[in-house]
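Trainee: The following comprises the amino acid sequence and a computationally predicted model.
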Amino acid sequence: MKLKTGLMAATALAMFGAPVLAADDTLDIVFINDGHVAPYHVAWLSGFEDAIKAYDEAFDDVKVTGRWLSAEGSLEKMIQQTEVTINEGPDVMFVNAINVDAFEPLVAKAQEAGITWIAVHSPMDSADYSFTLGDVVNGTNQGLAMCALSGGEPYKVAIMLGQAGNPSGEARHEGILKGIAACDNVEVVAEQPADWDTVKAQSIAENWLTQYPDLNAISGVTDGYMYPSIAIAMNGGRELDFYGYDGDIPILQQMTDGSVKADILLSGTREGWNFVQMAYRIHKGETPDKVYDFFTPLVLTEENHKVALANGFPEDVQVYYVDQALDVAAKGYLEFGPDSVK
């Protein structure tokens, strides 16, 4: 936390001898992300910027500012951006590290400078806090849904993975395989990392549809892979099922009448708002859990949930139906806006 006293206030005290209030307390937040063009990233940025503005307007005793930086998928660029940001001295840094091991020295440097480091999605023991998603549990729920909705017949699935060395993507993959292991009719015929890149996802999907004419489904560790995969299947006249992860609004909208069978409700908009709420709480002296687990329910249609339950899907898994999920995904301010901390 940084308290700044303005020059005009000091001048007024010298001239008139009256008590002077210090200028507003300031909270400067920086979010460093691995990319900026995927639909999830666009929603992330929008939610983050809207939350910064809302918190700044809502509180007279604190000036809230924020910046978003994109590494455009480059580890080297992200390291450079992080080093520059540390020298600028913000109050809180959210870092969605491409490879967490490469950032360990920078965590210590930031902390020495009095900056709170929050690791995003991939937990770091050295960070002040880790903002996590329950990836293994979420992946498991996706895999269980796949089992329950596969119909009991032989069901061939291909899984698009994240980026090698990224803990969040690897945890999602671990969970998906754990969920699929609950049934013996689902067979994983292919796995390949798409490095969080929709162009790579398109190429992989094209190859899979050629290589596996009897493929039944594509599972992904991010909804970013769903867009090209769905388009390729439709253009090729292939009826496939899709199992996503992110809660992108356009993907959720395809669940009612489309081929997307299950998704995980993150929502970039929700996360962007939650980042600012978390930073504000810390700034005000609260201490969230060191590992802050973001609430991310499974999304199904009501009809598919009934089918899944009839086929042995666990009753204790929290499920949002599509309409509820769409409402929550779009309105991050309801959960994480200024009213939530007043």
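Mentor: Structure received.
Trainee: From here on, just use CA atoms for contacts and neighbour counts.
Mentor: Noted.
Trainee: For the protein, which segments are assigned as strands?
Mentor: Remark: strands assigned in the chain by DSSP state E are 2-3, 25-33, 62-70, 92-95, 116-120, 129-132, 155-161, 186-193, 217-220, 241-243, 260-264, 291-293, 298-300, 319-321.
Trainee: which secondary structure elements does the shortest one contact?
Mentor: Put plainly, it is strand 2-3. Taking 3 or more Cα pairs under 8 Å, 6 or more residues apart in numbering; DSSP states H and E as contact, the helices and strands that strand 2-3 lies on are strand 25-33.
Trainee: next, the one to line up against it:
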Amino acid sequence: MNRTRLSAVALAAMIALTTACSESEEPATSGADDGEALTVGFSVYDMQFEFFQEMERGTREAAEEKGWEFVLHDQRSDENEMVTGAQALLDQNIDVLIISPVNPEALGPIVNKAQEMGIPVVVDDIGGGGTPYDAIVISDNEDGGVQAAEYMAAQIEANGVTSRKVVSITCEPSAFYAARRNEGFRTAIEAAGYEVVTELSGNSRAEDAYDIMNDALARDPDVAGVFACNDPMAVAAGNAIIDAGMDPVNDIVTVGLNGDPEALTAIESGGLSATVAQDPAGMGALTVDLAEQLANGETPDFDNEAEREVYQEVTLVTSENLADFTN
């Protein structure tokens, strides 16, 4: 082999080696968009409650379907546990934090630390405490109130009741998102020609709602309907109606919101006209979809862009579709 031929071969080998090294040293991209499995940390309000059990299930199953790792932290209804446990999740090399906070006002240190680490934060229900979270998933509470009002108006007509007086029992004043339920109800029921003659806070407690309904009936015995912000209060209002010698389905249309087991049982036994069911499992799955978008650097399609809110649909439950929720 002559010198010219040898130089050409050596040059080709050097180019090939340089190209191979360049290709092998190219930095790998990270994130959900390249198929890499992410790790999602979920800090849940309290796993002793069925609502949050369903939320956890929806979150976990959605993460597992994507091939992601799932790490759970249970706050056990304790603010200190929420703060320390969620921060511990951030230290476990998670890629996104999903949190259903027992106290939204204490989210500040958690969200600040996540931002410093470049970890997106998706809040599920309860509230964001005014922090710069990346997205929050809540039930479409206003629409739930509207559905309750539309059903109530139709049922009052069907029952042949001529009264246009109704009662609205709200949750505790601090329940910012839940307040939208009664706001939606009032707007829709008044548009249908009804008057809200009593609107008081039951503080989300059954015993308070029972007393409110008793007093409302004493003032206006011809009340035609009552909407309560949650199911325990609705069932209690129904009990007050029964104790007054009336029917909470045919005499006074009684509607709650949540889709709790006690409400479903009450509908089946005739102690409640209807409830509007939330979908905690669906909310959990939705937070995972949002987490994926945020991990990819995408901006979610918000229902309320100013507050970065995404709404989960709610569903009216009556005796007609009760089996869909009890089977």
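Mentor: Looks like it came in fine. Values in this document were obtained by computation on a predicted structure and should not be read as measured data.
Trainee: out of the strands of structure 1, nearest to Lys178 of structure 1?
Mentor: Closest approach to Lys178 of structure 1 among the strands of structure 1 is made by strand 186-193 (11.9 Å; Cα to Cα).
Trainee: Dump the strands of structure 1 to CSV, plus mean neighbour count and distance to Glu76 of structure 1.
Mentor: As requested, these are arranged in CSV below (neighbours: other Cα atoms under 10 Å; distance: least, Cα to Cα, whole Å):
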stretch, mean neighbour count, distance to Glu76 of structure 1
strand 2-3, 12, 30
strand 25-33, 21, 13
strand 62-70, 18, 12
strand 92-95, 25, 14
strand 116-120, 25, 18
strand 129-132, 22, 22
strand 155-161, 21, 22
strand 186-193, 16, 20
strand 217-220, 27, 26
strand 241-243, 23, 32
strand 260-264, 28, 30
strand 291-293, 17, 27
strand 298-300, 26, 35
strand 319-321, 20, 39
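Trainee: Using a markdown table, lay out those together with distance to Ala12 of structure 1.
Mentor: Conversion of these to a markdown table gives the following (distance: least, Cα to Cα, whole Å):
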| stretch | distance to Ala12 of structure 1 |
| --- | --- |
| strand 2-3 | 18 |
| strand 25-33 | 19 |
| strand 62-70 | 22 |
| strand 92-95 | 32 |
| strand 116-120 | 34 |
| strand 129-132 | 41 |
| strand 155-161 | 61 |
| strand 186-193 | 62 |
| strand 217-220 | 61 |
| strand 241-243 | 63 |
| strand 260-264 | 56 |
| strand 291-293 | 45 |
| strand 298-300 | 58 |
| strand 319-321 | 57 |
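Trainee: Trace Thr198 of structure 1 over to structure 2, please.
Mentor: Using TM-score structural alignment as the criterion, Thr198 of structure 1 maps onto Ala206 of structure 2.
Trainee: measure its match to Ile267 of structure 2 for me?
Mentor: Ala206 of structure 2 sits 17 Å away from Ile267 of structure 2 when distances are taken as Cα to Cα, to the nearest Å.
Trainee: Between these two, which has more neighbouring residues?
Mentor: Ile267 (23 against 19; other Cα atoms under 10 Å).
Trainee: There's contact between the more buried one and Ser273 in this structure, I believe.
Mentor: Yes. Taking Cα atoms under 8 Å as the definition, Ile267 of structure 2 is a contact partner of Ser273 at 5.9 Å.
Trainee: Determine the residues that are contacts of both of these two.
Mentor: Common neighbours of Ile267 of structure 2 and Ser273, using Cα atoms under 8 Å, 6 or more residues apart in numbering, are Thr318, Ser319.
Trainee: Would you mind telling me which of the strands of structure 1 is nearest Ala54 of structure 1?
Mentor: Ranking the strands of structure 1 by proximity to Ala54 of structure 1 (Cα to Cα) places strand 62-70 first, at 9.0 Å.
Trainee: quick revisit: need the nearest residue in space to the match of Thr198 of structure 1, chain neighbours excluded.
Mentor: By the measure of Cα to Cα, 6 or more residues apart in numbering, the closest residue to Ala206 of structure 2 outside its immediate chain neighbours is Met233, 4.4 Å from it.
Trainee: Quick one: map that neighbour onto structure 1.
Mentor: Taking TM-score structural alignment as the alignment basis, one finds that Met233 of structure 2 is matched in structure 1 by Tyr225.
Trainee: Pull the number of nearby residues for Leu294 of structure 2.
Mentor: For Leu294 of structure 2, the tally of surrounding residues (other Cα under 10 Å) stands at 21.
Trainee: Am I right that it is in contact with Pro300?
Mentor: Yes. Under the contact definition of Cα under 8 Å, Leu294 of structure 2 touches Pro300, with a separation of 7.3 Å.
Trainee: where's the aligned residue in structure 1 for Met152 of structure 2 relative to Leu75 of structure 1, distance?
Mentor: Alignment of Met152 of structure 2 against structure 1 is given by TM-score structural alignment, with Met146 as its counterpart. Here the criterion is Cα to Cα. By it, Met146 of structure 1 lies 34 Å from Leu75 of structure 1.
Trainee: Check Glu206 of structure 1 too.
Mentor: With the distance defined as Cα to Cα, Glu206 of structure 1 ends up 28 Å from Leu75 of structure 1.
Trainee: and if you look at Asn96 of structure 1?
Mentor: Taking Cα to Cα as the criterion, Asn96 of structure 1 is separated from Leu75 of structure 1 by 11 Å.
Trainee: Pick out whichever of those two has more residues nearby.
Mentor: With other Cα under 10 Å as the criterion, Asn96 of structure 1 and Leu75 differ in neighbour count, and Asn96 comes out ahead with 22 against 16.
Trainee: For the more buried one, which residues are in contact?
Mentor: Phe31, Ile32, Asn33, Asp34, Ala119, Val120, His121, Ser122.
Trainee: try Gly67 of structure 2
Mentor: Contacts here follow Cα under 8 Å, 6+ apart; on that basis Gly67 of structure 2 touches Ala37, Leu38.
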